[in-house]
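*Asks:* 3D, please:
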Amino acid sequence: MDTYAVHAEGVDRSFGGVRALRGASFAARPGEIHALAGENGAGKSTMIKVLCGLVKPDRGTVRVTGRLATAFQELSLLPDLTIAENLLLHDPPRGRLGLVVRRRLVPVAKEVLHEHGIDDLDPRTVTRDLSVAHRQVVELVRVLATRPEVLILDEPTAALQEQQVAWLAEHMRRLRAEGCCVVFTSHRWREIEALADRVTVFRNGTHVTTRERLTESEAVTLMSGRTLDATYPPLAPPGDTVALEARVGDVEVKLHRGEILGIGGLAGQGQRELFLTLFGAGRQKPAVTVGGTARTIRKPKDAIRAGIGIAYVPEDRKAEGLLLPMSVRDNLALATLERRSVAGFVRRAAEHRAVRDIVDRLAVRTASTGHPVGTLSGGNQQKVLMGRWLLSGAEVLLLFDVTRGVDAATKHDFYALVADLAAQGRAVLLYSSETEEIAHLCHRVLVMREGRVAAELEGPVGDAELIVAAAMREREHV
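*Replies:* Here you go, the predicted structure:
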């Protein structure tokens, strides 16, 4: 045990009727990068919270040697404070009397950002105005600046773009060289292969194995108990009927029934604005043709209503999609309450049947549909959000980075679901921060750059590098 920087043995932890950890063990050494892998709900995040003292185990022993810092999947930044105020919240610059010297906040924060290779963020920016990826970067800089001896990162790359992932990987390797123990979780297996010296696999709240080398197929089998025949399902050909046609700024979208249309390109090129606008949540109010009929979408309610049927699944399910204190049942039924109501009263029996059908169809792991959705793992929360729109019967699905923070096996389930929905005639507009998904899961790809379409690629493209390369060129048809 003396050779370990972190060591847990025989740990149990339950939340209500859910046993998150069952006699679980975990150990990591100084000077190594150690990956903790497992499906959503396998107990990874709970073990991390036990190791850092945020959650007290019901039983077992935990030992941590050295100065510990942790960055959680749920960001802890205060949204109404600036970047500078968040970065220096626990250690602000002070004067002789111990009072905070506010005029030094911005210069000191700028220096901290620069020391960690971040020069494109203004410390005066209010945090809520940042993208999810930039918020994650600020969170990570704040943790890295503490110069930890043990660093624990829970899904640190889930919200990051590729260049930001490379930035974090460089810092992780630097810390390892300095003797720091780095523990991280990730659902992107290529990151685990590239970074981890050892990998520990959890399944159903218990330790399965710890190895120096593990292939993705072996890991999926160990994590889920099943094998994956293919990462991406075959696609049925799309139909000829146009489901949605719109012009948003300089971008023209023509989406057919049965088609999965990918929106690619480097991050921050207008993809999110496109999705929000089509759902009625953007600044523009474009003319939209849905099912051959001209429609005006001024707000999300217009998009959701019968006769239009546009649904939007956002990247930040916690802040933009789900009501975390409310039950799984209430979150699933939220968009369709009027359909199961009479004189203002919800028909509970009909609601229960509809909710139970979707929970079974999507294999949502929950002890009860009455439990708060916030107690579910990230992947199961995403299933609930997707299920809400399946219940609505929406014919046009706007899926924005829906597999972010989802394990490999659950991703495969999402891929199969999206392909099946398209085969049933639904029209899908899909964006992903993982370009591989766009390359393999779409009938056609529009590559965006600076708010316009730089290229249109017939798919499945198959090679993510072709999409990245297209983002750097002028518009063309391939």
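
*Asks:* Please make it C-alpha for all contacts and neighbour counts, starting now.
*Replies:* OK.

*Asks:* check which helix or strand covers the most centrally placed residue in the chain.
*Replies:* Central residue check for the chain by C-alpha atoms, centre = their mean: the C-alpha nearest the mean position is that of Arg404, 2.7 Å away. Using DSSP states H and E, Arg404 falls within no helix or strand.

*Asks:* How much space separates the residue nearest to Leu51 when sequence neighbours are not counted from Ala69?
*Replies:* Spatial nearest neighbour of Leu51, excluding adjacent residues (C-alpha to C-alpha, 6 or more residues apart in numbering): Val62 at 6.6 Å. According to C-alpha to C-alpha, to the nearest Å, Val62 stands 16 Å off from Ala69.

*Asks:* show me the contacts for Ala159.
*Replies:* The contact partners of Ala159, by C-alpha atoms under 8 Å, 6 or more residues apart in numbering, come to 132-133, 136, 404-405.

*Asks:* what about Asp357, helix or strand, and which?
*Replies:* Going by DSSP H and E, Asp357 is part of helix 348-362.

*Asks:* ok so Pro460 is a helix residue?
*Replies:* No - counting by DSSP: H, G, I helix; E, B strand; the rest coil, Pro460 is not part of a helix but coil.

*Asks:* Please generate a structure for the following sequence too, so the two can be compared:
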Amino acid sequence: MVLTEKSEMQVMAIEASGVDRAFGGVQALRGASFAARPAEIHALAGENGAGKSTLIKVLCGVITADRGKVEIFGQQVRRVVEPAARRGLGVATAFQELSLIPDLTVAENLLLHSPPRGRLGLVRRGRLVPEAEAILHRYGVDYIDSRLTAAELSVAHRQVVELVRVLATEPRVLILDEPTAALPDKQVEWLSGHMRRLRDAGTCVIFTSHRWREIEALADRVTVMRNGTHVATRENLSEAEAVTLMSGRTFEGTYPDVTTIATGETALRVSDLRGGRLQGVSFSMRQGEILGVGGLAGQGQRDLFLTLFGAQRAAAGNLEVGGFPVTLRRPRDAIRAGLGIAYVPEDRKAEGLFLPLSIRDNIALATLARRSSGGLVSRGREAQAVASLVGQLRIGAGRSTSQAVGNLSGGNQQKVLMARWLLTDAQVLLLFDVTRGVDAATKRDIFDLIAQLAAQGKAILFYSSETEEIAHLCHRVLVLREGRVAVELDGPVRDAERIVAASLKEVPGA
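*Replies:* Predicted coordinates for the structure are as follows:
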């Protein structure tokens, strides 16, 4: 490590200047610069693909810059991959892609870098659980069993464990890449409190988020990136100004107009559906309708979507698709059932995409049989079908759809997953938190796409961890409570507070 000292008056907590970084033919960073002070919360904003995650990985030493320099409290660090050395300088990072080891317990993951050891340096396994529980208790997380494996936890609880692991280091510089993307509101408040506490104690906290209300509530300053470079750093920045800076586009409104009521035939009818957390869910949805599913987290929303796709077996209940009764034992049954059912999950990387495969292969995966003869796939027909959707969804594929989908930004990955199911021409779309972890401009693209699909007659079941999206995007909203439909709200609801109130108790006029 090469160190050069600066005077106290010039020292930033962490600073990057002139940083370039390319991945193959994709230039992720172009002369990027960034500087954050001690004792501030600094938001890093930009569209998916703007270079935020790449810059974070350069700052914490996970990847090297092709050109440029990084300084931590005035100490210039040489261009080698050395996250451990950055930790030694007080830099801790929690990444958007969770780094917990699935087969290890929560305790083992929490204490992975500093396990309790005996005199001979051997790990004292009997002390793992007590020490892990003490750490969880210290940070107000008494609801996670440290003896469970990471694989047994929900996405939200895995994110909490990841955050506790970095918080426990009490770093001088804390970098959080999309830390709230998988968290419900209660955990978002928990994390916000710890971010402010660290800031007040002198720590530099850097975070990315696509939820502008979080940036407004937490950030002392905001740096905006676009196309791999620094655009602006401001103390006061409205959402409209930020979107223009991030995308170069202006939006008149966040949500499309969905006031037209769907009058098509019944596409899906669900009667007394049970299984998992579901305790007798009944509803119907029409062609051309966007039906929202609201309620507090963990009330059976995920079970409903998985059961309707055949990924989770129903214990009881009846389903009709296009007026015909169907039995869904596996996803293949859902895809083939009458009008066809498609499911886009929240965790695109773990449940949806094959990251090493190309964009083209990921999109074409569910419809290979349609372009195959004698077991051979017609690559020409496949390329034509994929190219049409890549253009329609504005997927940033760079030079070619043959590049690995893992190289794309999160928003473009989500568009690839949606393109796969649009290619099946499914008439019932189950969209489960599909805007999680994508930027404001990409969200608007997805909202517009959903409205267009509804106008084409698709029946869409929509869940989002952001209640505002459900309130503004859906024709009706079903509020689940304890595995049942507690309230049905005619829409568009517009007011997210009505959904929240209905989640807690039935309210007059709901």
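
*Asks:* Just tell me what the residue nearest to the centre of the first structure corresponds to in the second structure.
*Replies:* Matched to the second structure by TM-score structural alignment, Arg404 of the first structure sits across from Arg436.

*Asks:* what sits against that match?
*Replies:* 181-182, 346, 464-465.

*Asks:* what would those residues look like in JSON lines with distance to Glu382 of the second structure?
*Replies:* Shown next, in JSON lines, are the contacts of Arg436 of the second structure (distance: C-alpha to C-alpha, whole Å):
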{"residue": "Ala181", "distance to Glu382 of the second structure": "33"}
{"residue": "Ala182", "distance to Glu382 of the second structure": "34"}
{"residue": "Glu346", "distance to Glu382 of the second structure": "26"}
{"residue": "Ser464", "distance to Glu382 of the second structure": "32"}
{"residue": "Ser465", "distance to Glu382 of the second structure": "34"}
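
*Asks:* Just send the contacts of Ala159 of the first structure back as CSV, with distance to Arg348 of the first structure too.
*Replies:* Shown next, in CSV, are the contacts of Ala159 of the first structure (distance: C-alpha to C-alpha, whole Å):
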residue, distance to Arg348 of the first structure
Val132, 37
Ala133, 40
Gln136, 40
Arg404, 33
Gly405, 33
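
*Asks:* Narrow these to those that are buried.
*Replies:* Neighbour-count burial (16 or more other C-alpha atoms under 10 Å) applied to the contacts of Ala159 of the first structure gives 132-133, 136, 404-405.

*Asks:* In terms of secondary structure, what does the helix or strand where Arg269 of the second structure lies contact?
*Replies:* Using DSSP H and E, Arg269 of the second structure sits within strand 266-275. Contact here means 3 or more C-alpha pairs under 8 Å, 6 or more residues apart in numbering; DSSP states H and E; on that basis strand 266-275 of the second structure packs against strand 278-286, strand 316-321.

*Asks:* What angle do strand 266-275 and the first one make with each other?
*Replies:* Note on geometry: by axes from the mean of the first three to the mean of the last three C-alpha atoms, to 10 degrees, strand 278-286 of the second structure and strand 266-275 are set 180 degrees apart in direction.

*Asks:* what's the mean distance for the following helix or strand past strand 278-286 of the second structure versus the first structure?
*Replies:* Going down the chain from strand 278-286 of the second structure, the next helix or strand is strand 290-294, by DSSP H and E. Following superposition, strand 290-294 of the second structure is found to deviate from the first structure by 0.4 Å on average (mean C-alpha distance after the TM-score superposition for the first structure).

*Asks:* Pull out the buried residues from the strand holding Arg269 of the second structure.
*Replies:* By neighbour count on 16+ other C-alpha under 10 Å, the buried set for strand 266-275 of the second structure is 266-270, 273-275.

*Asks:* ok, of these, which one's closest to Leu198 of the second structure?
*Replies:* Gly275 (43.1 Å; C-alpha to C-alpha).
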